[in-house]
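Participant: got a predicted structure here, sequence first:
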Amino acid sequence: MVRPPGNTRLKSARVAAGYHSQQALADALGVGVRQVRRWESDTPPWPQPEVGQALTRILGQDLESLGFPPPGGAQVDRGRRTVLAATAAAVGLAAVPTQAVAVQPASVAADFENVTRSHRRLYWSVAPATLHPAALSHATLGCALLPETAGQTRQRTAAALAETWLLAGRIEFFDLRDAARAQQTLLRALQAAGEADDPLLGAAVLAHTAFIPGWAGDRDAAVERMVAARTYARRGPASVELLAWLDAVEAECETRCGHTRTALHLIQHAEDVIAEGSEYGSPECPEWLDWFSLVRLAAFKGNTQLKAGHLPQARETLLEVLDALEPSEEKQRTVVLGDLAAVEAAAGEPEAACGYAVRALDQLERTWYAMGMDRVREVRRALVPHQHERCVRELDDRLYGWSTTVSALAR
């Protein structure tokens, strides 16, 4: 017999909040682990008032959103209402009816997936402030559609919805620099991946959540989330690309937290994983994993070499990346140019540093990317000892021109 999935809403929220075991949540609430097991079963009992309040406080959602059917006989039809519908109501979107809903045809999944796929491609060229509301609107549609589907149609719709929330979260974190909002959006993506029973997509979402504490220098929290991401990936089977990307994410977090030696070991492991997969074969790479490649891995490596002070190696790596980037990889190009500028600034070559920084600004005028602008600003701070030189003043003229300044402040 197939084992029931249990209360996936509560499980997803627990993991996203950092409680990676039932025992950890039980300890936080001061209850027995047996009680948590009952809550995560297919028929979770309504918690006692005090415990229920503590549960909603530490997980950030109301009890119905966490998968508990209301007491007093007001049983919610679990096949009709999902955590995603509850999430939509919680954030002020249109309410989803719980009774007499229509049953959507199987074609709805393919239609919804097509728009998700288009948004994925548009991310690389469309301004984030333009694409973000479109992705959120598409997610709202998915929240409305999901309760009206069943079986494989429901699973495919949920997976596409998870990817849409993931895209929105990526824009919020990498482009709009709103980590708090991204955290909540990625939680919705994880819950949708749970509805789809897609552990690889869940691994991708969890790894993205690791960026948030990693950027803030909270190494322990980043490592915990990467442990969860790798756990989900083991349920795959995961492709070598996904496994290597998980190494790269953890390397990025380690670099941000000052552990460059560990980061370089992780990148070496990622390179070995890809080489071994190329030799012996690997499961197919997920279609949605379009933000990673061998070139992107090399870009991670070049940045880590830079932060480790290995300037000749970083210069060589980053120049090779710059040559290998496809014309469509405009956002990544600004980051690489910024890192090359940082290499030259650290090497005491202000003219070369300014040259790369100006090229990055040229690219940013065509395709805005907050991460790229951050790189340029870091370079300018590194050039303070040379700020009276002509090349630096010319960089300032570009960096603080009307169009660049207004664009930066508007975002």
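Facilitator: That came through fine. Numbers count the residues shown, from 1 in each chain.
Participant: please make it C-alpha for all contacts and neighbour counts, starting now.
Facilitator: OK.
Participant: show me what contacts the spatially closest residue to residue 175 that is not a sequence neighbour?
Facilitator: Residue nearest to residue 175 in three dimensions, not counting chain neighbours: residue 370, with 5.0 Å by C-alpha to C-alpha, 6 or more residues apart in numbering. By C-alpha atoms under 8 Å, 6 or more residues apart in numbering, the contact set of residue 370 is 174-177.
Participant: got another one to weigh against that:
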Amino acid sequence: MLEDDRITFRQEVLLPALLAAGVTPEMAHLTVQRPGKQPGRDPKIVEAYATMTAAQRDLYWEMPPALLVDAALAHTRLGVELLDTGANDADGRLLAGSVAESALLSARLAFFDLGQPALAVQAFVIAERTAELADDHGLAAAIAAHHAFIPGFAGQESEAHSYLEAAHAHARYAGGPMLRSWLHCVTAEILARTGQAAASRDRIRQAEDSMTTSGSDPDWLDFFTPDRLPGFAGNAALLAGRNSQAVNRLNQALERIGSRAAKQRSVLLLDLAAAHVPDDPDHALELAVQACDLLESEPYVTAYQRIPGVRRALAGAGRDTRLVERARELPLSLSERG
């Protein structure tokens, strides 16, 4: 029975992920069908795998995403091969949780950094399945909320709502103030993107209130701090057409953001540029060029995807030429995505 579970897991979850990652069909099928000798539930191996997962999480803030995604996918693949899906002991749950974290990192890199949603979806499938095996509600909440961004960015409200509902349901059983606040922030952004401005503002208020709730947050929640909340609030206000409010919140975010968050800084600068276009297009242009300067050394597709909107707004003000020229100097493989 346990071996049947392993075969099903490899065929339905691992194989599509390997193919999406660019592994040749022959090698992917070989990996799935011939896993080789399993090391069992060796606590030393489980601990080593968890340590490597944490190290890659830290590397996210330092390494080029195109390099790290290969390592993260390989680490996820290794974890799946180590995992006996039928096990229900402490080491098994720890390993499953580490695999889920690794798959989540792979998905984040694929979608937010590199703009490869198909690969991200496959990584999310692995993350969701292994978080379930780990019986980790907090991790399951984070995975579901991240997954919601894919349909949310595409304007697919119903599908995004389903993932957000699942995320908030899991969060009732685990997580602390930062996880709760972040979930409300994600929900606010997706609501704003789907034209629900009033509901989005209400979620921002709930995100602020959640900061004062009790509980403890996991180590892997390193992608959100209180300093990030004004950025979400500013983006939600911008999407709702409340430019003055957006400017205030985005300036707060830029003042507070940490030194490791260069990727997010480029996003904030482009959002702030968009907010300034109606009243100060010259300043908006300068902010957009600053963002491009950051993107030269810290490529980030989520920021690149904001450039066309700023460019169109500046074109209406007759000031888009310099931004067009600057964007063309960015790495071609990424700039073409915008």
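Facilitator: Arrived safely. This one's a predicted model, so the numbers in the text were calculated from it and none came from an experiment.
Participant: what's the counterpart of the residue nearest to residue 175 of structure 1 in structure 2?
Facilitator: Matched across to structure 2, residue 370 of structure 1 falls on residue 301, judged by TM-score structural alignment.
Participant: what of residue 356 of structure 1?
Facilitator: Residue pairing (TM-score structural alignment): residue 356 of structure 1 is matched to residue 287 of structure 2.
Participant: what of residue 49 of structure 1?
Facilitator: For residue 49 of structure 1, the aligned position in structure 2 is a gap, per TM-score structural alignment.
Participant: how close does residue 49 of structure 1 get to residue 55 of structure 1?
Facilitator: As for residue 49 of structure 1, its distance to residue 55 of structure 1 is 10 Å (criterion: C-alpha to C-alpha, to the nearest Å).
Participant: more neighbours: the two, which one.
Facilitator: Neighbours around residue 49 of structure 1 and residue 55, counted as other C-alpha atoms under 10 Å, are more numerous at residue 55. The numbers are 22 against 9.
Participant: hang on, the earlier thing: what about the contacts of residue 370 of structure 1, which are in strands?
Facilitator: Among these, no residue falls in strands (DSSP state E).
Participant: residue 166 of structure 1 -> structure 2?
Facilitator: So residue 166 of structure 1 corresponds to residue 104, using TM-score structural alignment.
Participant: what's the nearest residue to that match if we skip its chain neighbours?
Facilitator: Nearest residue to residue 104 of structure 2 in three dimensions, chain neighbours excluded: residue 127, at 5.7 Å (C-alpha to C-alpha, 6+ apart).
Participant: what's the mean distance for the helix or strand where that neighbour lies versus structure 1?
Facilitator: For residue 127 of structure 2, the enclosing helix or strand under DSSP states H and E is helix 117-134. Helix 117-134 of structure 2, aligned to structure 1 and superposed, deviates on average by 1.3 Å (mean C-alpha distance after the TM-score superposition for structure 1).
Participant: counting by contacts, list what that helix packs against.
Facilitator: Applying 3 or more C-alpha pairs under 8 Å, 6 or more residues apart in numbering; DSSP states H and E, one finds that helix 117-134 of structure 2 contacts helix 15-20, helix 90-108, helix 137-153.
Participant: let's see that with 6 Å instead.
Facilitator: Here helix 117-134 of structure 2 touches helix 90-108, going by 3 or more C-alpha pairs under 6 Å, 6 or more residues apart in numbering; DSSP states H and E.
Participant: in the helix it packs on, what counts as buried?
Facilitator: Buried residues in helix 90-108 of structure 2, defined by neighbour count with 16 or more other C-alpha atoms under 10 Å: 91-108.
Participant: same thing with stretch 261-277 of structure 1?
Facilitator: Neighbour count says stretch 261-277 of structure 1 has 263-264, 266-271, 273-274 buried, by 16+ other C-alpha under 10 Å.
Participant: redo those as TSV? Include secondary structure and distance to residue 86 of structure 1.
Facilitator: Output for these, formatted as TSV (DSSP: H, G, I helix; E, B strand; the rest coil; distance: C-alpha to C-alpha, whole Å):
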residue	secondary structure	distance to residue 86 of structure 1
263	helix	39
264	helix	43
266	helix	39
267	helix	40
268	helix	43
269	helix	41
270	helix	39
271	helix	42
273	helix	40
274	helix	40
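Participant: counterpart of residue 291 of structure 1 in structure 2?
Facilitator: Looks like residue 291 of structure 1 aligns to residue 223 there (TM-score structural alignment).
Participant: which of the three states applies to its match?
Facilitator: Three-state assignment for residue 223 of structure 2 (DSSP: H, G, I helix; E, B strand; the rest coil): coil.
Participant: can you count the residues close to it?
Facilitator: Using other C-alpha under 10 Å, residue 223 of structure 2 has 11 other residues around it.
Participant: contacts only, for it.
Facilitator: Residues near residue 223 of structure 2 by C-alpha atoms under 6 Å, 6 or more residues apart in numbering: none.
Participant: state the distance from the residue mapped onto residue 262 of structure 2 from structure 1 to residue 127 of structure 1.
Facilitator: Matched by TM-score structural alignment, residue 262 of structure 2 corresponds to residue 330 in structure 1. For residue 330 of structure 1, the distance to residue 127 of structure 1 (C-alpha to C-alpha) stands at 12 Å.
Participant: equivalent analysis for residue 389 of structure 1, please.
Facilitator: Remark: distance between residue 389 of structure 1 and residue 127 of structure 1 (C-alpha to C-alpha) = 34 Å.
Participant: and if you look at residue 280 of structure 1?
Facilitator: Remark: distance between residue 280 of structure 1 and residue 127 of structure 1 (C-alpha to C-alpha) = 40 Å.
Participant: those two: who's more crowded?
Facilitator: Between residue 280 of structure 1 and residue 127, counted using other C-alpha under 10 Å, the more crowded position is residue 127 (16 against 7).
Participant: what is the end-to-end distance of stretch 224-243 of structure 1?
Facilitator: By C-alpha to C-alpha, the extent of stretch 224-243 of structure 1 from end to end equals 17 Å.
Participant: actually, stretch 171-181 of structure 2.
Facilitator: End-to-end distance for stretch 171-181 of structure 2: 11 Å, by C-alpha to C-alpha.
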